[in-house]
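Visitor: Model the structure of this input:
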Amino acid sequence: MKKIFFALFILIQSVIHSQNIDLRNLTMNSNLILFVESSDFDYGNKYINDHSKAGFIKVNNYEEILKNDSNIKFIDKEIFCPQSENDYYDSNMINGGGCMGIAESIDSNRKYYGILFFKKEKKKLTLLAHLFKSDFDWKNIIEKIKKVKEIEKSKSPEERYEKSIDYYLKCKDLPNSDFINYYRQVKFLKSDTLVLTEKQLILAKDNFLEGNERYYELISKKFPEEVKQFYINKMKGFLNQNEDEYFSSYDFSEAYERATNTNFMDDSVIGKLKGKLSDEITPKERIGIIQTLIQNAAQED
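Guide: Presented below is the predicted three-dimensional model:
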């Protein structure tokens, strides 16, 4: 019965966990985190009436306690497990924005691992999240959780901010708007732009040059030449496209604008030439325009 239910749970929950998760926030919002094997726990339901039920998870063992500041006994206890369409309604599913999850096939001869995140609410634990995909790098995820625990020990907002930025950069990620809004609220940040140390800026630049363009706003003024060359190289990549490949005039134009520090509404001769890329033109004409724009970008100071 457990294997059938577990497969069903993967099918349902993959809709939720197919989205990117901010592991820092998830760790900080959890009071108990367990690294488990699939035989260490069971899911179940208690039916209240014909239209609602109380879901629970019962943990009977664990591989490792990654965090525990709950002071609540959890072994062999029925812990509340919120369920979609019973305890909450996922907005993506209601509004048609969700993606279809595909259940993983379960091999009875194989061990499956996961991480359970619990939140303490009114002296009781509630399941907050369950990571379980078989292709997850568990060692890497556990190391990240332990690094977040070190951030939680910070003695000041300044230290917490700096360590958090270090964490995100090493994970090749960026904090979300809630993080920025909080540090603006406490007057640590003066704008929506993150403040980085010299060492952090170099790491952000390295992440950018590896292809993570989310760092553009942070590093473009500090490293203009590296940014310019990155986008010139990106523009050159469009010359290697086959004629039957989709050409994104938006992506090319953005690369040109960032390489030359111009904007979309460029009314110059070269700007009007760039605008022709969105028109119906032949591949030969497109290549000619791209070559001209690359040459112009390389000559820009």
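
Visitor: From now on I want contacts and neighbour counts done on CA atoms only, so please keep to that.
Guide: Noted.

Visitor: so how far does stretch 127-147 reach from one end to the other?
Guide: The stretch stretch 127-147 measures 22 Å between its terminal residues, going by Cα to Cα, to the nearest Å.

Visitor: how about this one, so we can line them up?
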Amino acid sequence: MRDVTQNCFLFISENIKKLNEIEKIKNDNKKYVKTVDWYIELMNNDCQYKIENIFTVGFINYYKSKGVIKEEIILQENQKIKAKESFLQGNENLYELIKKDFPEETDQYYLSQLYKIKNIADKSYSDYYDFQSKANIFLEQKEDLKIKFINETLTSDLADYTKNDAIDLILEFIETNIKKK
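Guide: Okay, the predicted model is just below:
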């Protein structure tokens, strides 16, 4: 346990140093690229230390005002590949950065995650919640209120066998819609 704590402390202090170096960069384009690189690299850490998405409205507005980006985060090709690899290793915070460039990979990743949850024998509330959250990624653009309602029932007080039927219906709906793309 002590090694993990020391490693995390070292990890955090190294990242503070990296951020200090990034802050010293005068060229806004270079600073932007280094910040995105730092964030993608940060998502690959072994510590329990994870940060939420840094690409907030403030971050985007700052780089828009500097003329570095137009509307949204722009990744260079090598950053896209790094972000995709990290996402496929489970760093789901990177989803928003890669979903447009790698729609098939992100769909397959989340579909496999949904099947992993489906195959858990004795699901807990958090398993149903995780399934619901991951399914929402597929369902957010759909206008089918019935399937959205079914997905919402996963965190209700229904019996597990009913929830498992709901999972089957949701997976069938998602797979049908993936094939239509």
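
Visitor: for the first structure, what spans make up the helices?
Guide: 2-17, 23-28, 91-94, 138-152, 157-170, 177-185, 198-209, 216-219, 224-237, 249-260, 269-275, 283-299 (DSSP state H).

Visitor: and Glu243 of the first structure, which of these is closest to it?
Guide: Relative to Glu243 of the first structure, the nearest member of the helices of the first structure by Cα to Cα is helix 283-299, separated by 6.4 Å.

Visitor: Where does the closest one end up in the second structure?
Guide: With TM-score structural alignment applied, helix 283-299 of the first structure matches the range 160-176 in the second structure.

Visitor: In that stretch, which residues are buried?
Guide: By neighbour count on 16 or more other Cα atoms under 10 Å, the buried set for stretch 160-176 of the second structure is Lys163, Asn164, Ala166, Ile167, Ile170, Leu171, Ile174.

Visitor: The third one touches Ile150, doesn't it?
Guide: Meaning Ala166 of the second structure. Yes. Contact status for Ala166 of the second structure versus Ile150: in contact at 6.1 Å, counting by Cα atoms under 8 Å.

Visitor: Find the residues that touch each one of those two.
Guide: By Cα atoms under 8 Å, 6 or more residues apart in numbering, Ala166 of the second structure and Ile150 have no common neighbours.

Visitor: Mean deviation, the match of helix 283-299 of the first structure versus the first structure?
Guide: Following the fit onto the first structure, the mean deviation recorded for stretch 160-176 of the second structure is 2.1 Å by mean Cα distance after the TM-score superposition for the first structure.

Visitor: Next one: the closest residue to Lys148 of the second structure other than its chain neighbours from Cys8 of the second structure, what distance?
Guide: Nearest non-adjacent residue to Lys148 of the second structure, counting by Cα to Cα, 6 or more residues apart in numbering: Leu139, 6.8 Å away. The spacing between Leu139 of the second structure and Cys8 of the second structure, counted by Cα to Cα, is 37 Å.

Visitor: higher neighbour count, these two?
Guide: Leu139 (20 against 17; other Cα atoms under 10 Å).

Visitor: pretty sure that one is in contact with Ile150, am I right?
Guide: No. Leu139 of the second structure sits out of contact with Ile150 when judged by Cα under 8 Å, with a separation of 11.1 Å.

Visitor: hey, what's in contact with both of the two?
Guide: By Cα under 8 Å, 6+ apart, no residue touches both Leu139 of the second structure and Ile150.

Visitor: how about the strands of the stretch 51-200 of the first structure, start to end?
Guide: Read by DSSP state E, counting those that start in this stretch, the stretch 51-200 of the first structure holds these strands, from start to end of the chain: 53-59, 64-68, 78-80, 113-121, 124-131.
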